[in-house]
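*Asks:* Build me a model from this:
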Amino acid sequence: MTHNVLVVDDEPKLCDLLSSALSQNDIRVFTAGNGLEALAVLEQEDIDLVISDWRMPGMDGPQLLAEVKLRFPQLPVIVMTAYSTVKNAVQSMRNGAFDYIAKPFDIDELDITVNKALQFRDILRDNARMRAELDEHQQIDSLVGDSPTFRRVLQAVDSVRESNATILLTGESGTGKEMVARAIHKHGNRADMPFVAVNCAAIPEGLLESEMFGHRKGAFTGAVSDRVGRFLQADKGTLFLDEIGDMPLALQAKILRALQERIIEPVGDPRERKVDVRVIAATNKNLLQAVADKEFREDLYYRLNVFPIPLPALRERVEDIAPLARHFAHTLGATAGKRIDGFSPAALQAMLNYPWPGNIRELQNCVERATIVATGNEIEETDLPAYLFESAAPRDNAGALPGIAPGLPKDLDAALAEVEKAYILAALQESNGVQAAAAQLIGISERSFWYRLKKLAIHVDKIIR
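*Replies:* Below you'll find the model as predicted:
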């Protein structure tokens, strides 16, 4: 099998020497005089191994190593140096180099090191191929459900997973938007590359640009070192922009440029950087309404909405509650060292009766809690959190809940937010304002509870006065 090796050195004679020596071993050799030239070759050719000098003008060996590990994380790099010190060698290995050789070097020693690196590269390729072959014969196992509404989601995922189209996932909080994004990445043509998730609502506005695009040391107060942004972290892979509707308008223009031109500019760095990123965005907001309210750019909306996938609320796919609950019980039980075979009929009926305003996330938290307290191999009705029974009411044949007015709400999102707010306020009153205890009462994580407080503008200090 022929391998492609890139030799990077600012001494042409050494490049010629290495080319001659390596070519005898069924190796095709490419050369570059510095780090920037090397990156250009890597963008154009399928390289199996990089052999780079330590000291070069412009971009030196350590800088090139950092860029290679960022852009091509599975590509082995051998560092060579005439300044062979333990410090340099240890530093290069810590930074991800496969090995190092010292100049002047013995050709036989070089052959041994190169062969080991190429064997390592072949193993990685074989593993990737076997994973791809296995995935072709598997369903999208992370997405559970067979209701008609969810089957449409699965069909959409299957249609778009092999493309590079930008995807917009919409749906209420907790409907599994990140799970769908990860499934698209896992079963798509970028599965071996990074999947990077960013919650646009969880990062302070002043830090969001640096988080997305990175920054140079000294670009602003507190920038004590260079930082690689999420776009570059996701290069060749997938960038998941969750809660995109909460992104500030000022940053939306820069995101639009990154999507249109595939170019970013780190904060404090005049150099533009090319990126190859597949973007999946998600929101629980009505972006068209946000566009009408001048809170979201219309051009960015259409750039994101190339392939929209709406995710149904759990109450719209009641048939999937039981299989989802069993899936969570099996996986969470295994994590907790328990064997959970299923649910008693009474426990299952209680879950079917509950409206699940928090959707799949709330169901998962509920099952996790029940798994912890369960004493047998089956989750009983008494293992479920009390709030399921306080709010539950049997569904009639039409799927509606008794006690709710037959008229449809004019604003469903607002109505659901009021229900969610009522639960949280009741939990805070019950726990005397202790957020951790309130979160436990309604079966969600503390982080999720804090996020909902922020989203619903609930001020705990005012509640407990």
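*Asks:* hey, let's count contacts and neighbours off CA atoms from now on
*Replies:* OK.
*Asks:* Run through who's touching the helix or strand hosting residue 212.
*Replies:* Element membership of residue 212, judged by DSSP states H and E, is helix 205-213. With Cα atoms under 8 Å, 6 or more residues apart in numbering as the test, helix 205-213 has contacts from 200, 227-232, 248, 251, 264-267.
*Asks:* this one next, for a side-by-side:
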Amino acid sequence: MPRPILIIDDEARLAEVIAVALRQRGFATHFVDSAAKALAWLDEGNPSLVLTDLRMPGMDGRALLQRLQAARPELPVIVMTAYASVRDAVALVQDGAFDYISKPFEMEDVVATIGRALKLQEAEAENARLRQELEQNYDFGSLIGTSPPFQAVLQGVAEVCASRATVLLQGESGTGKELVARAIHRNSPRRHKPFVALNCAAIPEALLESELFGHVKGAFSGAVAARQGRFAVADGGTLFLDEIGDMPLALQAKVLRAVQEQTFEPVGSSRTVTVDIRFIAATHQDLRRRVEQGAFREDLYYRLNVFPIQVPVLRDRIGDLEVLALHFLKRHAASMGKRLDGFSRAALAAMTAYAWPGNIRELQNCVERAVIVARGTGVEVTDLPPYLFERRPPIGQGVALGQAAGGAVNLEAELARIERALLTEALRTTGGVQARAAELLGITERSLWHRIKKLEIRITRTTD
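*Replies:* The predicted structure is shown next:
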């Protein structure tokens, strides 16, 4: 039996009319004429959604929303209000209500709003279920986030970790590719064996072969003793080759053989060594383009690209920013012996508006710096590094965001301008399709809708 919609209006006749109209459209309903009766019925009825009037004697819609937010934060609330109280209704939306409907209204508008709320609730519940299911079966360690792009990464980790398939992690620098590689290893049958990492771009070309395969005594000038390479050390476990796109072309043939046949010869030796290794490679470069340019072997590319995972940039998962920032805040505050309880709304707004070209690594550095300079119980906007307020790169190929002119800056106005520019560009890029725009911005469709209303952005849909 479907969960009912709870309708609350001190005009009992109007509440009944709405209930009947919704039942005719296939919804289960229950109506009451006061907030107190609604709260008394809440546990017994287990509604899927609350549709409440704003102005009511006794406990009004605002007080009811606060009680519901505390007791049932997952329950969507839609506020009905007379036109003169729209400003109050907008404030309620900012406080957590899903949306508002102005009286008088058409039932089709009510039905459409309810449909959006229930669809979003279903999607959020499915995301929570998937996350819980994954976390029950897998140890994701420092992989933090609930945005759709990052959920896809977690799903990929869950799908590939039990196999021995080679994984290719692709994404910009600072996105956390090594953390993903470690999560794959930690959830694999090799978890009790070594995880060995090597950054191919950090080792001089002349030494990279020896670092990978080891060498025998006297193999070259300075080789005063035999030395194991990373392939031998990783035997039985996982070898993570970071920035493999920077590997010299001459060495790629030997790496291909080692990956393909699990055998190699140390530098200066004719003895073949056999190993059992799971390979994970990572790069910030477009390997396909490197192949076309003749800078990367095509056969090695296909050998590595068995199970590709695209690790998203932070600006594409901006909905995860707050939880990531709080994670870093807790870590750095503890290491410095400070007690900080979070970020101010202005600080979070400024961090959300920034494009984060350095991704999660840059965010971590930003939070560490803020923890150092913070003097209060939380991080304020003045504790953030100045570069967050300088000229920002656009999302995609959209608008460039400029600096506020003059001396003193109206922070709220500047942040609103930045937010408007980001939202407008995302909507333009997606032809006005809000679901796609929300995905591009890394926020929920509900959050996007609230921001559009707050900033009074007009949406123009385009068709192909």
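*Asks:* Would you report the TM-score computed for these chains?
*Replies:* Comparison of the two superposed chains (TM-score structural alignment, normalised by the length of structure 2) gives a TM-score of 0.56, and 272 aligned residues with a Cα RMSD of 2.1 Å.
*Asks:* just to revisit the earlier point, mean deviation, the next helix or strand after the helix holding residue 212 of structure 1 versus structure 2?
*Replies:* As assigned by DSSP H and E, the chain's next helix or strand after helix 205-213 of structure 1 is strand 214-215. Compared with structure 2 after fitting, strand 214-215 of structure 1 deviates on average by 0.2 Å (mean Cα distance after the TM-score superposition for structure 1).
*Asks:* In structure 2, what stretch matches strand 214-215 of structure 1?
*Replies:* Mapped onto structure 2 using TM-score structural alignment, strand 214-215 of structure 1 spans residues 214-215.
*Asks:* so residue 168 of structure 2 sits in a helix?
*Replies:* No: counting by DSSP: H, G, I helix; E, B strand; the rest coil, residue 168 of structure 2 is not part of a helix but strand.
*Asks:* Show me where the stretch 201-350 of structure 1 has its helices.
*Replies:* Here the stretch 201-350 of structure 1 has its helices, by DSSP state H, counting those that start in this stretch, at 205-213, 230-233, 249-261, 287-292, 298-304, 321-335, 345-353.
*Asks:* Now do the buried residues in the second one.
*Replies:* Within helix 230-233 of structure 1, the residues that qualify as buried are 230-233, counting by 16 or more other Cα atoms under 10 Å.
*Asks:* hang on, isn't residue 139 of structure 2 packed against residue 184?
*Replies:* No: under the criterion of Cα atoms under 8 Å, residue 139 of structure 2 is not in contact with residue 184, lying 9.1 Å apart.
*Asks:* of the two, who's got more company?
*Replies:* Set residue 139 of structure 2 next to residue 184 and count neighbours by other Cα atoms under 10 Å: residue 184 wins out with 28 against 14.
*Asks:* nearest spatial neighbour of the more buried one, skipping sequence neighbours?
*Replies:* residue 161 (5.0 Å; Cα to Cα, 6 or more residues apart in numbering).
*Asks:* Do I have it right that that neighbour meets residue 188?
*Replies:* Yes: Residue 161 of structure 2 lies in contact with residue 188 (Cα under 8 Å); the separation is 4.9 Å.
*Asks:* rewinding a little: what is the burial count for the residue nearest to residue 184 of structure 2?
*Replies:* 20.
*Asks:* For residue 293 of structure 1, give its distance to residue 287 of structure 1.
*Replies:* Applying Cα to Cα, to the nearest Å, the value for residue 293 of structure 1 to residue 287 of structure 1 is 9 Å.
*Asks:* coming back round to it: how close does the residue nearest to residue 184 of structure 2 get to residue 339 of structure 2?
*Replies:* Taking Cα to Cα, one finds residue 161 of structure 2 at 38 Å from residue 339 of structure 2.
*Asks:* thinking again about what came up before, ok, and which of the helices of the stretch 201-350 of structure 1 has the densest surroundings?
*Replies:* The highest mean neighbour count among the helices of the stretch 201-350 of structure 1, using mean count of other Cα atoms under 10 Å, belongs to helix 230-233: a mean of 24.
*Asks:* which helices and strands does it pack with?
*Replies:* helix 61-71, strand 195-199, helix 205-213 (3 or more Cα pairs under 8 Å, 6 or more residues apart in numbering; DSSP states H and E).
*Asks:* on that earlier part again, now do the contacts for the aligned residue in structure 1 for the residue nearest to residue 184 of structure 2.
*Replies:* Here residue 161 of structure 2 is matched to residue 161 in structure 1, going by TM-score structural alignment. If you count contacts by Cα under 8 Å, 6+ apart, residue 161 of structure 1 has them with 184-185, 187-189.
*Asks:* mind listing the strands for the stretch 51-200 of structure 2?
*Replies:* For the stretch 51-200 of structure 2, the strands defined by DSSP state E, counting those that start in this stretch cover 77-82, 99-103, 167-170, 195-199.
*Asks:* so what's residue 179 of structure 2 up against?
*Replies:* For residue 179 of structure 2, the contact set (Cα under 8 Å, 6+ apart) comprises 142-143.
*Asks:* That one and residue 361 of structure 2, how far apart?
*Replies:* Distance of residue 179 of structure 2 to residue 361 of structure 2, given as Cα to Cα: 12 Å.
*Asks:* what does residue 122 of structure 2 give?
*Replies:* Distance, residue 122 of structure 2 to residue 361 of structure 2, using Cα to Cα: 33 Å.
*Asks:* neighbour count winner among these two?
*Replies:* With neighbours defined as other Cα under 10 Å, residue 122 of structure 2 and residue 361 compare such that residue 361 has more, 15 against 12.
*Asks:* Surely that one is in a helix?
*Replies:* Yes: assessed with three-state DSSP, residue 361 of structure 2 lies in a helix.
*Asks:* isn't it right up against residue 174?
*Replies:* Yes: under the criterion of Cα under 8 Å, residue 361 of structure 2 makes contact with residue 174 at 4.8 Å.
*Asks:* From residue 303 of structure 2, how far off is the closest residue to residue 342 of structure 2 other than its chain neighbours?
*Replies:* What sits nearest to residue 342 of structure 2 in space, not counting adjacent residues and going by Cα to Cα, 6+ apart, is residue 378, at 5.0 Å. The gap separating residue 378 of structure 2 from residue 303 of structure 2 is 49 Å, by Cα to Cα.
*Asks:* What are the boundaries of the helices in the stretch 1-150 of structure 2?
*Replies:* For the stretch 1-150 of structure 2, applying DSSP H, counting those that start in this stretch gives helices covering 12-24, 35-45, 61-71, 86-94, 107-137, 148-160.
*Asks:* Thanks a lot, see you next time.
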